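A.B. asks: Using only what follows, build the 3D model:
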Amino acid sequence: MDPGEHTNMGKKYKEARSKIDRDKRYGLVEACELVKVVAPAKFDETVECAARLGVNPRHADQMIRSSVSLPHGTGKSVRVLVFAKGDRVNQAKDAGADFVGSDDIVAKIQEGWLDFDVAIATPDMMGLVGRLGRILGPRNLMPNPKVGTVTMDVKKAVTERKAGRIEFRTERTGIIHAPIGKVSFEAVKLQENLETFLRTLQRLKPATAKGKYFKSVSLSSTMGPGIRLDTNEVQSMVTAE
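C.D. replies: The predicted structure is shown next:
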């Protein structure tokens, strides 16, 4: 790494941040255009949405965990692992799974191998996969029926993940982070992905959640500054028919 790279990135970050009015709350259209402009890195940065919701994740009925297919995908190549046996093995491979196996894959993971982004399992494999809880759980890689990664329909699950289906969950602070594309995406595609994600969060609003639901929403690229959205516009968009 160039010794001056950190300094250079600091200058680029400051320059990018100077283009954002920190007191302003941006509309969705303007924010999706601006996040592309202020991305400082030379590589194709990921654009992420962070939404702080009016929920208390310490209460089980207010913990949000789900998944959604973005209309334009994430722009990221996703490595999919499937735990399966019998006919499901060929179904997974035909759908484009990168790795398929059972006991052999479990042993490999126990030895430290983790070169995959999503793990899918058929229900009958969960007894075996459960042994990996301490390894996969903290990395958010454990198959889970709530997000559709424990299923007999492995073909559909693999196809959706390859096409850009994302998983998300509330953190302890009530914030949910999710990738919605790349800075190379057209602004309108980022906007459509963002709207799909936010509408999904609205549909998942717990009945016990009180007060303002979208407390804050922001967009940022991997190396770029945050852009705060107008939560009133967000709320109007997600509740509009």
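A.B. asks: only C-alpha atoms for contact and neighbour calcs from this point on.
C.D. replies: Fine.
A.B. asks: list the contacts for the most centrally placed residue in the chain?
C.D. replies: Residue closest to the average C-alpha location in the chain (Cα atoms, centre = their mean): A178, at 3.4 Å. Applying Cα atoms under 8 Å, 6 or more residues apart in numbering, we find A178 in contact with 48-50, 166-168.
A.B. asks: 6 Å instead?
C.D. replies: Contacts for A178 (Cα atoms under 6 Å, 6 or more residues apart in numbering) come out as 48-49.
A.B. asks: Equivalent analysis for A39, please.
C.D. replies: Residues near A39 by Cα under 6 Å, 6+ apart: 221, 224.
A.B. asks: Okay, it and P206: tell me how far apart.
C.D. replies: Distance of A39 to P206, given as Cα to Cα, to the nearest Å: 34 Å.
A.B. asks: so how far is L194 from the residue nearest to K189 when sequence neighbours are not counted?
C.D. replies: Excluding its sequence neighbours, the residue lying closest to K189 (Cα to Cα, 6 or more residues apart in numbering) is H72, at 6.4 Å. Separation of H72 from L194 (Cα to Cα) stands at 10 Å.
A.B. asks: before we move on, what about V80?
C.D. replies: Distance from V80 to L194, by Cα to Cα: 24 Å.
A.B. asks: got it, and A16?
C.D. replies: Counting by Cα to Cα, the gap from A16 to L194 is 22 Å.
A.B. asks: For these two, indicate the residue with more neighbours.
C.D. replies: Neighbour count, other Cα atoms under 10 Å: between A16 and L194, L194 has more, with 24 against 19.
A.B. asks: you'd agree that one is in a helix?
C.D. replies: Yes: assessed with DSSP: H, G, I helix; E, B strand; the rest coil, L194 lies in a helix.
A.B. asks: what about stretch 128-147, start to end distance?
C.D. replies: Termini of stretch 128-147 sit 19 Å apart (Cα to Cα).
A.B. asks: centre of the chain versus it, how much separation?
C.D. replies: 17 Å (Cα atoms, centre = their mean, to the nearest Å).
A.B. asks: Name the residues of that stretch that are buried.
C.D. replies: Across stretch 128-147, burial judged by 16 or more other Cα atoms under 10 Å covers 129, 132, 135-136, 140-144, 147.
A.B. asks: Give me the contact list for that stretch.
C.D. replies: Around stretch 128-147, the neighbours that count as contacts under Cα under 6 Å, 6+ apart are 66-67, 119-120, 149-150.
A.B. asks: Among these, which one has the most neighbours?
C.D. replies: Among the contacts of stretch 128-147, I120 has the most neighbours (other Cα under 10 Å), with 29 neighbours.
A.B. asks: before we go on, could you also do this sequence so I can check it against the first one:
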Amino acid sequence: MAKRGKKYQESIKLIDRHKYYEPVEAIELIQKTAKANFDETVELSVRLGVDPKHADQQVRGAVVLPHGTGKTRKVLVFAKGDKVKEAEDAGADYVGSDEYVEKIQKENWFDFDVVVATPDMMSVVGRLGRVLGPKGLMPNPKSGTVTFEVGKAVDEIKAGKVEYRVDKSSIINVPIGKVSFGTKKLRQNFATIMDAIIKAKPASAKGKYLKNVALSSTMGPGVKISSQRIIDALVDDEDK
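C.D. replies: Next up, the predicted model:
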């Protein structure tokens, strides 16, 4: 294992590796331990008690974070007819059809973060399955990226919509903002995404659902969070 830098070693001293922190405590610690000379992204990592090999235990969805992610996302839309103008008016960065399929296939072009497609364009987009799929860029109805409401889809993505999806290791990794957001905004983004993940629990999932929850910054160490305190905090918020 590669030796960590001096800043990382200083940061890790602030964290009790055996403690499970309350959400707000963890967020405050992340801000204290983020010592890079750029605005680090705060990443949420959740290991779930599901078996993603089973179709009925896939956990996937999308949610608009109240304060966005702090990153401007480039959107490619596959559409035709009046949906082209609708996507452009909403602020899509690229809108088209076969010309973008060709550009991706021949030029290995990936200057975009999200792909949206109208249902009638999926036969065109399907030709890109082998290259978009492994990168997690394939449009999907569950994440709201296959839709005739392209204007709404682009608006939500630009406003801070994030997609969450369990991987082969039963883990979801998703950004919840930047260190510069401060505790309140990060806490609200964290609560929004955790609420969505909890509500997405498959009926067939047995035993403990939230196995491990942790936050980390781009260059900083991870901070473990008590899953029970997350649930308690979400209930408290609903009561207010």
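A.B. asks: before we move on, the earlier item: in what helix or strand does the residue nearest to K189 of structure 1 lie?
C.D. replies: Using DSSP states H and E, H72 of structure 1 falls within no helix or strand.
A.B. asks: Now the contacts of stretch 128-147 of structure 1 in TSV, please, with extra columns for distance to S221 of structure 1.
C.D. replies: Formatted as TSV, the contacts of stretch 128-147 of structure 1 follow (distance: Cα to Cα, whole Å):
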residue	distance to S221 of structure 1
S66	23
S67	21
A119	26
I120	28
T149	27
V150	31
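A.B. asks: any idea how far the equivalent of P66 of structure 2 over in structure 1 lies from G54 of structure 1?
C.D. replies: Under the alignment by TM-score structural alignment, P66 of structure 2 pairs with P71 in structure 1. To G54 of structure 1, P71 of structure 1 is 26 Å away according to Cα to Cα.
A.B. asks: Give me the more crowded residue out of those two.
C.D. replies: Neighbour count, other Cα under 10 Å: between P71 of structure 1 and G54, G54 has more, with 20 against 17.
A.B. asks: residues contacting the more buried one?
C.D. replies: 212-213.
A.B. asks: could you redo the last one with a cut-off of 7 Å?
C.D. replies: 209-215 (Cα atoms under 7 Å, 6 or more residues apart in numbering).
A.B. asks: could the residues you listed go into JSON lines alongside distance to R25 of structure 1?
C.D. replies: Listed next are the contacts of G54 of structure 1 as JSON lines, based on distance: Cα to Cα, whole Å:
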{"residue": "A209", "distance to R25 of structure 1": "24"}
{"residue": "K210", "distance to R25 of structure 1": "23"}
{"residue": "G211", "distance to R25 of structure 1": "20"}
{"residue": "K212", "distance to R25 of structure 1": "16"}
{"residue": "Y213", "distance to R25 of structure 1": "17"}
{"residue": "F214", "distance to R25 of structure 1": "13"}
{"residue": "K215", "distance to R25 of structure 1": "12"}
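A.B. asks: Where neighbours are concerned, which of these has the most?
C.D. replies: Highest count within these by other Cα under 10 Å belongs to F214, 20 neighbours.
A.B. asks: and the nearest residue to S77 of structure 1 once chain neighbours are set aside, how far is that from H59 of structure 1?
C.D. replies: In this structure, S77 of structure 1 finds its nearest non-sequential neighbour in K162, 7.3 Å apart by Cα to Cα, 6+ apart. Per Cα to Cα, K162 of structure 1 is found 33 Å from H59 of structure 1.
A.B. asks: Just want to know which of those two has more residues nearby.
C.D. replies: Higher neighbour count among K162 of structure 1 and H59: K162, with 21 against 9, using other Cα under 10 Å.
A.B. asks: what helix or strand does the more buried one sit in?
C.D. replies: Taking DSSP H and E as the criterion, K162 of structure 1 maps to helix 154-163.
A.B. asks: Tell me the helices and strands packed up against that helix.
C.D. replies: For helix 154-163 of structure 1, the elements it packs on are helix 87-94, judged by 3 or more Cα pairs under 7 Å, 6 or more residues apart in numbering; DSSP states H and E.
A.B. asks: buried sites along the helix it packs on?
C.D. replies: By 16+ other Cα under 10 Å, the buried positions in helix 87-94 of structure 1 come out as 88-93.
A.B. asks: same check, this time on stretch 2-15 of structure 2
C.D. replies: 8, 11, 15.
A.B. asks: how about JSON lines for those residues, with distance to V101 of structure 2 and secondary structure added?
C.D. replies: JSON lines is the format used below for the buried residues of stretch 2-15 of structure 2 (distance: Cα to Cα, whole Å; DSSP: H, G, I helix; E, B strand; the rest coil):
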{"residue": "Y8", "distance to V101 of structure 2": "42", "secondary structure": "helix"}
{"residue": "S11", "distance to V101 of structure 2": "45", "secondary structure": "helix"}
{"residue": "I15", "distance to V101 of structure 2": "47", "secondary structure": "coil"}
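A.B. asks: Ignoring the adjacent residues along the chain, who's closest to the counterpart of E186 of structure 1 in structure 2?
C.D. replies: Aligned counterpart of E186 of structure 1 in structure 2: G182 (TM-score structural alignment). Distances taken as Cα to Cα, 6+ apart place Q31 nearest to G182 of structure 2, at 7.8 Å, with adjacent residues excluded.
A.B. asks: what sits against K106 of structure 2?
C.D. replies: Under the criterion of Cα under 7 Å, 6+ apart, K106 of structure 2 has no neighbours.
A.B. asks: What lines up with L29 of structure 2 in structure 1?
C.D. replies: By TM-score structural alignment, L29 of structure 2 lines up with L34.
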